[in-house]
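Student: quick check, what structure comes out for this input:
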Amino acid sequence: MSDINIDKQRKLLPIVAAIAFFMASLDTTSVNTIIPYLSGVFHAPLAVTKNIIIYYMIANAIFIPLTGVLCQKYSCRIIFCIALCIFTLGSFLCGISHTLNQLLVARIIQGIGGAMMLPVGRLAIIQTFPKKELVKALSLVTIPGLMGPLIGPIAGGMIATYLDWSMIFLINVPFGLVGIYFALHYFPRQSDKAVRIDRWGYIIFAAAIALITYALSLYSETQNYTPPTIIFCIGLCLLALYWVRSLYHDYPLFSPTLFKIKSFSIGILGNLVARLGCGAVPFMIPLMLQRLMGLSPVACGVAMLPLAFAAMIAKPFVSHSIKFMGYRNFLFINTILLSASYMSYCFVNEHSSWTFIAALMFITGFINSMQFTAMNTSTVLDLSAKRQPAGSCLLSTVMQVSMAAGVAVSAILLTLDEKIHLHAVPATHFHYTWFYLGCITVISAFIFMFMPNKRV
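Tutor: Coordinates of the predicted model:
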């Protein structure tokens, strides 16, 4: 590839990956908003209609673990194009569905494509850019992931109100086709046909992650914790079984030697803990605005725009901050600030001014955005080319599970506080929940203290 083509690749690849991230994120959050509306369209109980979300999540959980080894064997270019084709086809089938069962099948197809798009897009960035440019490139790609949950409720509400609900899905089709064209030209194509796939290991690991993800989704929707706890424990047992298998298998899906790399093992653990708070934000803030301020879901989406705006303008500051402080110091300080930003919502009540709430959301969005980029980059920074596919894939899996866990943990904390403080005003329950989330998040700051203090 000539220098001009390499330059074009480095300019266009992050944009293509970012568009794919945005499509998946926007689709998921906009669909979540209109579930009650679709329940009426298909004349189905809300509990059944929610399978539109759950089936997509399970499809994601099953196929994310496979993407790393597929990219290694067939190249990011081929797998990303296949992922876009499947997601675009799934979106089209969702848009033309006439029954709920048809929509559920289409969502499974869409979920398979969405599962592969995110980790493959990140891996392509890691393979293409040198380490000194990695933070900047990943910063561009993570912006859509932060904006999707904020714009999604607005888009979903407006489309359902003024257009046909099918447009939420059909709008993905032209973007998907454009993405396929550019991916064919600018995604990396290095591959190793000799790579072998541990099929049984994949089945065990995928089943474990699917069960854990499903259990976490149930935690956030019920007060009867026995069924999800049983499912969660079965998932953990399968995860333990996979770990034992990987120790003795010649070609494991995720080699245990990955965790001998200090930055990766600390990054994975730090991500897992920190994202419990990060994952709670898109759930807690809209719920707080609805219950305390009486806003509709669409109005909540508009009110949360300071989060998205702050996430966008924070990106240029990340690389400069890490260059000055190093990854370890930056993550330690930023995580403490992130914890403090969550605890600051303890001062919000039904009488708070919109200026005050908007300022808090702006601060949270700014710090959150830098946290995502720094955590993701530091985790994969020291991986060799051979270990990058598995490492990036495992990071994506941890991100999905921990974000789902964030919603589950915040829902459980909120429910428990409502039982403990029976006669307290609604704001009090949110105050305690935000405080606990801040306490959980600050733990990850001390995990990141063990991270090597490398600079960009």
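
Student: when you work out contacts or count neighbours from here on, use the C-alpha atoms and nothing else.
Tutor: Will do.

Student: in the stretch 1-150 of the chain, which spans are helices?
Tutor: For the stretch 1-150 of the chain, helices defined by DSSP state H, counting those that start in this stretch occupy the ranges 3-33, 35-41, 46-49, 51-74, 76-95, 100-128, 131-162.

Student: equivalent analysis for the stretch 301-450 of the chain, please.
Tutor: 305-325, 327-343, 354-380, 388-420, 426-448.

Student: of all these, which one comes closest to Gly270?
Tutor: Proximity to Gly270, assessed across the helices of the stretch 301-450 of the chain by C-alpha to C-alpha, is greatest for helix 426-448 (5.2 Å).

Student: what's in contact with that closest one?
Tutor: Residues from elsewhere that reach helix 426-448 (C-alpha atoms under 8 Å, 6 or more residues apart in numbering): 266-267, 269-271, 273-277, 288, 291-292, 328, 331-333, 335-336, 338-343, 345-350, 410, 413-414, 417-418, 421.

Student: what subset of these is buried?
Tutor: 266-267, 270-271, 273-277, 288, 292, 328, 331-333, 335-336, 338-343, 345-346, 348-349, 410, 413-414, 417-418 (16 or more other C-alpha atoms under 10 Å).

Student: this one next, for a side-by-side:
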Amino acid sequence: MALKASAQTLESTKKLLPIILATAIFMQMLDSTILNTSLPAIAKDLDESPLNMQNAIISYVLTLAVFMPVSGFLADKFGTKKVFIFALFLFGLGSLLCSLSQNLTHLVIARMIQGVGGSLMTPVGKLALIMSFDKKELLKAMNFAIIPALIGPVLGPLVGGYMVDYFSWHWIFLINIPIGILGIVLSLKYMPDYKSPIIDFDLKGFLIFAAASLLLSISLELFGNTVHITPVLMLMLSGFLMLYFYYRHAARDDNPIFPLNLFQVRTFRVGILGNMVTRLGISSIPLLLPMMIQIAYGQSAVTSGWIVAPMALTAMLGKSAVIGILNKYGYRATLMTNTMIIGALICSMAIPSGNASIYWYIPIIAVLGFFNSIQFTAMNSISIADLREYHTSSGNSLVSVNQQLAIGFGIAFGLIVLKIFEGDVKLIQNEIHNAFRYTFLVVGSLTILSGFIFRRLHFKDGDNMKSERADKTNNK
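Tutor: So this is what the prediction gives:
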């Protein structure tokens, strides 16, 4: 009887755990993007310059970069359940404090509290998912949980625009509270509590790596918002220098926060590198396309939000198709082909002229959402496909940090390329729309080239992630 109850509990956990993680990811991704369209309204209410309001975004990003590396250790020491619930509570508390902010300083402090919660939520939730599912079940579970990462950035600007126009900016933060409460209630009953007997914390390694993440994040935020490039380059070089110091430290330490032998696992190494380079192009599109629609075509923020909204719907279709595609073609062929298709779609955004209808972009962005869904699921799952149990925690944390930095690099890269073309008046013939067209060609071409990174995968890599149904089909 006890065994039956235990089996039922395990089955309930497996059903609801992806939903719990999806709730956390959706809340975090929505919050990360919903603020962008609301900054002018917040600045006016707080009697601040809109230019100074970037501190509210930067403070959140920097807090994520600093505290994400410690998420694995905290989960190992205190348990995934306690840390995840604490993270949800912190994120909800930070959201409440954001809505109550009376000035920019209050808002920045509240955003940092949100950042601490956000830095733990997704990595710890993913760790619980990885530990709960067999390799053959993990792809399906992760595939479901990752969809909010595609929907959040699309809905964020749209929801933010409507809330500011029809309610007040306070609601862009208050919307997180009921979602967070739902996550806590579900977690109290269904979140498993995994711990590790190894709780030796690499404080020196954490400080070095956190400094590297901090310096790189600051340089990325400043790249697209400054004319003085030399100090920014110095910050970025300092960040890479700290990464080198971490490499030296990890080579000598017995238990570094991110062991170097993680990179001896080919699928992890290719997954990390592919994630970083591929997102240079992919991450810039949700920023560049709405910006072009507003600046070059003179449309409203709400209109630009509706133009990119179909990406969320087609991401659902991608979610339902990706497992079958991976089971049939394998990770190597799927990732190579899919990355090049995404690059070609980004390049195709350069085709319409300044006189073309903005609705020309809807089919492109819709198809892009489908292939993005396949890309993120495949890259995330191949990265952890062959990790040993003792590497799962640190490897998962490093994947999360890498994704955060990759998204920042992608946004900064897109803005830098745009500014370069914008400054060449002769090349763009004094038409700002042409600057966007050339930018799409550059980031799209880079994305196509990044597909060759996945050639380093073996054609059988990821076979241990295939579903049992696929195995039975192949054995017939």
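
Student: how about the helices of the stretch 1-150 of the first structure, which one is nearest Asp198 of the first structure?
Tutor: For the helices of the stretch 1-150 of the first structure, proximity to Asp198 of the first structure was assessed by C-alpha to C-alpha; helix 51-74 is nearest, at 9.3 Å.

Student: next, the mean deviation of the closest one compared to the second structure.
Tutor: Once the two structures are superposed, the average separation between helix 51-74 of the first structure and the matching residues of the second structure is 0.9 Å (mean C-alpha distance after the TM-score superposition for the first structure).

Student: that helix maps to which residues in the second structure?
Tutor: Using TM-score structural alignment, helix 51-74 of the first structure corresponds to residues 55-78 of the second structure.

Student: straight-line length of the matching stretch, end to end?
Tutor: The first and last residues of stretch 55-78 of the second structure sit 32 Å apart, counting by C-alpha to C-alpha, to the nearest Å.

Student: quick one: buried residues of it?
Tutor: If you call a residue buried by 16+ other C-alpha under 10 Å, then stretch 55-78 of the second structure has these buried ones: 55-77.

Student: do stretch 113-132 of the second structure as well
Tutor: Along stretch 113-132 of the second structure, the positions that meet the burial threshold by neighbour count (16+ other C-alpha under 10 Å) are 113-130, 132.

Student: still on that earlier bit, could the helices of the stretch 1-150 of the first structure be laid out in TSV, adding distance to Pro316 of the first structure?
Tutor: Listed next are these as TSV, based on distance: least, C-alpha to C-alpha, whole Å:
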stretch	distance to Pro316 of the first structure
helix 3-33	15
helix 35-41	36
helix 46-49	41
helix 51-74	29
helix 76-95	27
helix 100-128	17
helix 131-162	8
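
Student: ok, which of these comes nearest Arg245 of the first structure?
Tutor: Of all the helices of the stretch 1-150 of the first structure, the one in closest proximity to Arg245 of the first structure, counting by C-alpha to C-alpha, is helix 51-74 (15.6 Å).

Student: who are the packing partners of that closest one?
Tutor: Using 3 or more C-alpha pairs under 8 Å, 6 or more residues apart in numbering; DSSP states H and E as the contact test, the elements touching helix 51-74 of the first structure are helix 3-33, helix 76-95, helix 100-128, helix 199-219, helix 388-420.

Student: how many other residues sit next to Leu17 of the second structure?
Tutor: 25 (other C-alpha atoms under 10 Å).

Student: could you do Asp45 of the second structure as well?
Tutor: Other residues within reach of Asp45 of the second structure, judged by other C-alpha under 10 Å, total 13.

Student: show me what it aligns to in the first structure.
Tutor: For Asp45 of the second structure, the aligned residue in the first structure is Val41 (criterion: TM-score structural alignment).

Student: aligned counterpart of Ile112 of the first structure in the second structure, please.
Tutor: The alignment partner of Ile112 of the first structure in the second structure, by TM-score structural alignment, is Val116.

Student: oh sorry, the question was meant for Ala299 of the first structure
Tutor: When the second structure is aligned by TM-score structural alignment, Ala299 of the first structure is paired with Thr303.

Student: elements contacting the strand or helix carrying its match?
Tutor: In this structure, Thr303 of the second structure sits in helix 301-308 according to DSSP states H and E. Contact analysis of helix 301-308 of the second structure by 3+ C-alpha pairs under 8 Å, 6+ apart lists helix 147-166, helix 285-295, helix 361-383 as its packing neighbours.

Student: quick one: the longest one to the first structure mean distance?
Tutor: In this overlay with the first structure, the average offset of helix 361-383 of the second structure from its partner residues is 0.7 Å by mean C-alpha distance after the TM-score superposition for the first structure.

Student: and that helix, which stretch of the first structure?
Tutor: Aligned by TM-score structural alignment, helix 361-383 of the second structure falls on residues 357-379 of the first structure.

Student: the matching stretch: which residues count as buried?
Tutor: 357-358, 360-379.

Student: next one: stretch 158-168 of the second structure
Tutor: Under the neighbour-count criterion of 16+ other C-alpha under 10 Å, stretch 158-168 of the second structure has 158-164, 168 buried.

Student: would you turn those residues into TSV with distance to Pro256 of the second structure?
Tutor: Supplementary listing: these in TSV, determined by distance: C-alpha to C-alpha, whole Å:
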residue	distance to Pro256 of the second structure
Leu158	42
Val159	42
Gly160	41
Gly161	44
Tyr162	47
Met163	45
Val164	46
Ser168	46
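
Student: mind telling me the two of those farthest from one another?
Tutor: Of all pairs drawn from those, the one with the largest separation by C-alpha to C-alpha is Leu158 and Ser168; the distance is 14.3 Å.
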